[in-house]
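>>> sequence first, predicted coordinates after that:
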Amino acid sequence: MDHRLLEIVACPVCKGKLNYDKEKNELICKFDRLAYPIQDGIPVLIEPEARTLSSDEVK
């Protein structure tokens, strides 16, 4: 994931900052408790494609 891209992308739901989870290859919005997948190097920032984070993952 290009870190320059992280500076400009935002959560499509709350417009907040996204964090990159390298292990799971996802962009994380802790506020909305959503994890957006990255497929073939492209973030899929579509809410129905995101998975809901468990309370343990939000910490």
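That came through fine.
>>> when you work out contacts or count neighbours from here on, use the C-alpha atoms and nothing else.
Fine.
>>> which parts of the protein are helices?
3-8, 55-58 (DSSP state H).
>>> second structure follows, compare the two:
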Amino acid sequence: MDILACPVCKGDLVLNVSEEDEKEVIKGTIFCPACKIHYPIDEGIPNMLPPEDGD
């Protein structure tokens, strides 16, 4: 987490774990307090794509 940054503002991120095993986070979110964006973690894979504008 120390090397990750928000893809939108490059700010610090907060990890919220819903489910984990001995080695990794299985489900949860990575949250940017500055942008108020939650990036989901599903099956151990974080989705760090910025949200699309104007849909």
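Cool, got the structure. Remember, it's a predicted structure, so these values are computed and weren't measured experimentally.
>>> overlay the chains and give the TM-score.
After superposition, the two chains reach a TM-score of 0.69 (TM-score structural alignment, normalised by the length of the second structure), with 44 aligned residues with a CA RMSD of 1.8 Å.
>>> rewinding a little: so which of the helices of the first structure gets nearest residue 43 of the first structure?
helix 3-8 (9.7 Å; CA to CA).
>>> and stretch 3-20 of the first structure, how far apart are its ends?
With CA to CA, to the nearest Å as the measure, the ends of stretch 3-20 of the first structure fall 9 Å from one another.
>>> one step back: residue 37 of the first structure is nearest to which of the helices of the first structure?
Nearest to residue 37 of the first structure, of the helices of the first structure and by CA to CA, is helix 3-8 at 13.7 Å.
>>> please enumerate residues in contact with that closest one?
18, 19, 20 (CA atoms under 8 Å, 6 or more residues apart in numbering).
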